[in-house]
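Peer 1: Next come a sequence and a model predicted from it.
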Amino acid sequence: MSKVILSGSTGFIGQHLNKHLEDKGSSIYSISRSEISAAEEQLDSFFNSDHHADADVVIHLVGAAHRQFTDADANFINVELTKKVLDRAIRLGIPRFIFLSSANVYAECDEAISLDTVIDPSVLPNTMQSKLVAEEYIKQAALKHAIDVVIIRSPLVYGEGVKANFATMMNLVGKKFPLPFRSIKNNKRSLVSVYNLVDFIQICIDHSAAANQTLLVSDGNDLSTAEMVALMAEVQQKPNMTLPVPVWCFRILGKILGKQAIVERLIGSLQLDIEHTKTTLNWQPPYSIEHGFKLAAKK
């Protein structure tokens, strides 16, 4: 079975991935963001230990994505910490490095996004700009050194224990709070349950076709904002209390409050075409979107 160095094992995704891989028989060597940020000697000691130096793969989950960071902090977390871990993996001859990036490197658009979709870094927040810098460093390292790299661009991840906006909305729906989203029904957004994501990451550990690929992942069942809230109500056996506020109202309010970016995430589309991923790795999301929503609703 695989021997895995897992960075970020205490986070939401990391906890689920750690359990999934252990259930599959893998040996997990965990390292936290604080340990990666520590003195170089401490990090060298971790990687050079007898147990860690023979790892088959490094899975790097540590990153800054969901809240605001200064430019310096975003660069440090997403770029410098990635470099530190990858450089040591190369030095030890660990054969594969898996990097969890974000589908938010794409701007909202009406058409389905594929790997051919052009990315404009100038419209992205610093967290996504630094994700792209890290991706480029990883790709260049793969060209220069004997290491296979896998870059996974994931949309919003949800499941039991999820926090942030998804958890807030699920909680409001569960309390039958009337949300003004019923008319936001023409957009489409990709999501991925943490159960589908960890299954996919496990496939990427040793699948030969994953080597040196950038891959998009999702549940393969995209939802409008209205459909998302309706499903949150359904899995909690609550009435759908959403109100039909016209979409143009959100646009006007966003301009007045200077929150256009937040409004675009609410009413816009970010739909991933995962056919390349499914064909390349012969992979299908094993869990339904209803399965993930039900578990995300657990208290």
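Peer 2: Here it is on my side, so go on. Being a predicted model, the structure only gives us computed values, none of them experimental. Residues are numbered from 1 along each chain as shown.
Peer 1: contacts, neighbours, all on C-alpha from now
Peer 2: Fine.
Peer 1: Check the gap between Ser208 and Arg91 for me.
Peer 2: 22 Å (Cα to Cα, to the nearest Å).
Peer 1: For the stretch 101-250 of the chain, just list every one of the helices.
Peer 2: 126-144, 164-174, 194-206, 225-235, 247-257 (DSSP state H, counting those that start in this stretch).
Peer 1: any chance of these in JSON lines, plus mean neighbour count?
Peer 2: JSON lines is the format used below for the helices of the stretch 101-250 of the chain (neighbours: other Cα atoms under 10 Å):
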{"stretch": "helix 126-144", "mean neighbour count": "19"}
{"stretch": "helix 164-174", "mean neighbour count": "16"}
{"stretch": "helix 194-206", "mean neighbour count": "21"}
{"stretch": "helix 225-235", "mean neighbour count": "21"}
{"stretch": "helix 247-257", "mean neighbour count": "13"}
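Peer 1: May I see the ones you listed arranged in TSV, with distance to Ile59 as well?
Peer 2: Shown next, in TSV, are the helices of the stretch 101-250 of the chain (distance: least, Cα to Cα, whole Å):
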stretch	distance to Ile59
helix 126-144	13
helix 164-174	23
helix 194-206	8
helix 225-235	30
helix 247-257	38
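Peer 1: buried stuff in stretch 260-274?
Peer 2: Gln260, Val263, Glu264, Leu266, Ile267, Gly268, Ser269, Leu270, Gln271, Leu272, Asp273, Ile274 (16 or more other Cα atoms under 10 Å).
Peer 1: Relative to Ser114, which of those residues is nearest.
Peer 2: Of all those, Ser114 sits closest to Asp273, with 5.3 Å by Cα to Cα.
Peer 1: Contact partners for the closest one?
Peer 2: Ala112, Ile113, Ser114, Leu216 (Cα atoms under 8 Å, 6 or more residues apart in numbering).
Peer 1: And for Arg91?
Peer 2: Taking Cα under 8 Å, 6+ apart as the definition, Arg91 has no contacts.
Peer 1: Tell me the secondary structure at it.
Peer 2: State at Arg91, reduced to three classes by DSSP: H, G, I helix; E, B strand; the rest coil: helix.
Peer 1: Val58 is nearest to which of the helices of the stretch 101-250 of the chain?
Peer 2: Comparing the helices of the stretch 101-250 of the chain by Cα to Cα, helix 194-206 comes nearest, at 8.9 Å.
Peer 1: Against that first model, consider the following:
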Amino acid sequence: MSDHAAPATGAILVTGANGFVGRALVEHLLTSQPRPVIAAVRQADADLPPKASRRVAPALGPTAQWASALKGVECVVHAAARVHVMQDAVADPLQAFRQVNTAGTLALATQAAQAGVRRFVFISSIKVNGEQTLPGQAFTADQPPQPVDPYGVSKHEAEQGLLQVARETGMEVVIVRPVLVYGPGVGANVASMMRWLARGVPLPLGAIDNRRSLVSLANLVDFVALCVEHPCAANQVFLVSDGEDLSTTGLLRRMSRALGRRALLIPIPPACLALMARVLGKTPVAQRLLGSLQVDIEKNKQRLGWQPAVPVDVALQATARHFLELQRR
């Protein structure tokens, strides 16, 4: 057992607290934790859950000063980041990601350790492991990382730096690498899929037999909250998913049911789709739709006793309800 197994009393600071994951995490911690939860946000008027305390935080970067935000804090959950984008407009994407996700994270962690923070939970990315797996050959938390794109590289470098800070200072570090997150309020590719399905757009995605791990927002924040407290999470890396892998075709069908629609999926052979994507310069998009990316969460079960609490269909229904409510406004 850890020396820190006794119940903690200091505050939990959540960075990126008005983001998709951060806001849900603050809401979850407010209902599951007896100790104070502080939302670190860039603007004082940021939209937050009503009971959340707030502190204005600096922009993530190597020179950011966190002393005032860290007062009385025992655990930091770092969800703020420069997020992955499909078409980055900056001249040097790797440098831009490193400035925020690597140098900014390590500046915060170093100052947290100096301020006496006990534990630092880092929301990383499955992109640290790599971009795809062979069907049935899932990524594990402890295999050598193979990041490919600038975002994944910046997150991996941040992880390495955090583990070094842990060794030098004694502050506990927990690294959580989620797969694709979905849930009420999700944007990007998942929101686009729901729009297509809700409008009854025929999609040439009816014959894809890949396997992809996903994680609902509810399951992710439940796991992160466990990592805040569990003594056996200290200085460990975890992958997190719903524990059920879906094909792209299967996901679209189940999403359609959640939306109360009939999916119009045309069974085009994946090889033809890959060729068309290559001709159109959309190979990365095709890789996500056609390729596999699976993760093994056995470590979470064995080490922390965690099981995903929310089934995929229940999470998809919650996602669809929120989407349809927004469409009616």
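Peer 2: Done, it's in. Predicted, not measured: the structure shown is a model, and the values here were computed from it.
Peer 1: Any idea what the TM-score is?
Peer 2: Scored by TM-score structural alignment, normalised by the length of structure 1, the superposition of the two chains gives a TM-score of 0.92; 292 aligned residues with a Cα RMSD of 1.9 Å.
Peer 1: sorry, back to before: can you tell me which of the contacts of Asp273 of structure 1 is nearest Leu231 of structure 1?
Peer 2: Taking the contacts of Asp273 of structure 1 together and measuring to Leu231 of structure 1 by Cα to Cα, the closest member is Ala112, at 22.1 Å.
Peer 1: sec struct for Glu290 of structure 1, please.
Peer 2: Following three-state DSSP, Glu290 of structure 1 is assigned to helix.
Peer 1: Roughly how far does the counterpart of Phe200 of structure 1 in structure 2 sit from Val56 of structure 2?
Peer 2: Mapped onto structure 2 by TM-score structural alignment, Phe200 of structure 1 lines up with Phe223. With distances taken as Cα to Cα, Phe223 of structure 2 is found 26 Å from Val56 of structure 2.
Peer 1: and the buried residues of stretch 260-274 of structure 1, which two are the farthest apart?
Peer 2: The distance between the two most remote of these (Cα to Cα) is 28.1 Å, for Gln260 and Ile274.
Peer 1: which residues are contacting stretch 282-294 of structure 2?
Peer 2: Identification of contacts with stretch 282-294 of structure 2 by Cα under 8 Å, 6+ apart yields 131-139, 208-213, 245, 248, 270, 273-274, 277.
Peer 1: Same question for stretch 172-182 of structure 1.
Peer 2: Counting by Cα under 8 Å, 6+ apart, 225-226, 229, 232-233, 236, 238-245 sit against stretch 172-182 of structure 1.
Peer 1: Rebuild the buried residues of stretch 260-274 of structure 1 as JSON lines, extending it with secondary structure.
Peer 2: Formatted as JSON lines, the buried residues of stretch 260-274 of structure 1 follow (three-state DSSP):
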{"residue": "Gln260", "secondary structure": "helix"}
{"residue": "Val263", "secondary structure": "helix"}
{"residue": "Glu264", "secondary structure": "helix"}
{"residue": "Leu266", "secondary structure": "helix"}
{"residue": "Ile267", "secondary structure": "helix"}
{"residue": "Gly268", "secondary structure": "coil"}
{"residue": "Ser269", "secondary structure": "coil"}
{"residue": "Leu270", "secondary structure": "strand"}
{"residue": "Gln271", "secondary structure": "coil"}
{"residue": "Leu272", "secondary structure": "strand"}
{"residue": "Asp273", "secondary structure": "coil"}
{"residue": "Ile274", "secondary structure": "coil"}
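Peer 1: Between these, which sits nearest Arg153 of structure 1?
Peer 2: Checking these one by one against Arg153 of structure 1 (Cα to Cα), the nearest turns out to be Leu272, at 9.7 Å.
Peer 1: Which residue of structure 2 sits opposite the closest one in the alignment?
Peer 2: That one, Leu272 of structure 1, aligns with Val295 by TM-score structural alignment.
Peer 1: Could I get the contacting residues of its match?
Peer 2: Each residue near Val295 of structure 2 by Cα under 8 Å, 6+ apart is listed here: Ala138, Phe139, Thr140, Val179, Ser213, Leu239, Val240, Ser241.
Peer 1: Which of the residues you listed remain contacts when I look at structure 1?
Peer 2: Mapped onto structure 1 and checked by both residues aligned by TM-score structural alignment, their matches' Cα atoms under 8 Å, these keep the contacts Ala138, Phe139, Thr140, Ser213, Leu239, Val240, Ser241.
Peer 1: Show me what the first one lines up with in structure 1.
Peer 2: When structure 1 is aligned by TM-score structural alignment, the residue opposite Ala138 of structure 2 is Ala112.
Peer 1: show me what contacts its match?
Peer 2: By Cα under 8 Å, 6+ apart, Ala112 of structure 1 lies in contact with Leu270, Gln271, Leu272, Asp273.
Peer 1: want to throw the residues you listed into a markdown table with distance to Lys176 of structure 1?
Peer 2: Below are these laid out as a markdown table (distance: Cα to Cα, whole Å):
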| residue | distance to Lys176 of structure 1 |
| --- | --- |
| Leu270 | 27 |
| Gln271 | 28 |
| Leu272 | 31 |
| Asp273 | 34 |
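Peer 1: which residue ranges form the strands in structure 2?
Peer 2: Secondary structure of structure 2, counting by DSSP state E: strands at 11-15, 37-41, 53-56, 73-78, 119-123, 172-178, 180-182, 214-216, 236-240.
Peer 1: want to throw those strands into TSV with distance to Pro308 of structure 2 and mean neighbour count?
Peer 2: As requested, the strands of structure 2 are exported to TSV (distance: least, Cα to Cα, whole Å; neighbours: other Cα atoms under 10 Å):
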stretch	distance to Pro308 of structure 2	mean neighbour count
strand 11-15	22	25
strand 37-41	23	26
strand 53-56	28	18
strand 73-78	20	24
strand 119-123	18	25
strand 172-178	13	24
strand 180-182	14	21
strand 214-216	9	25
strand 236-240	9	22
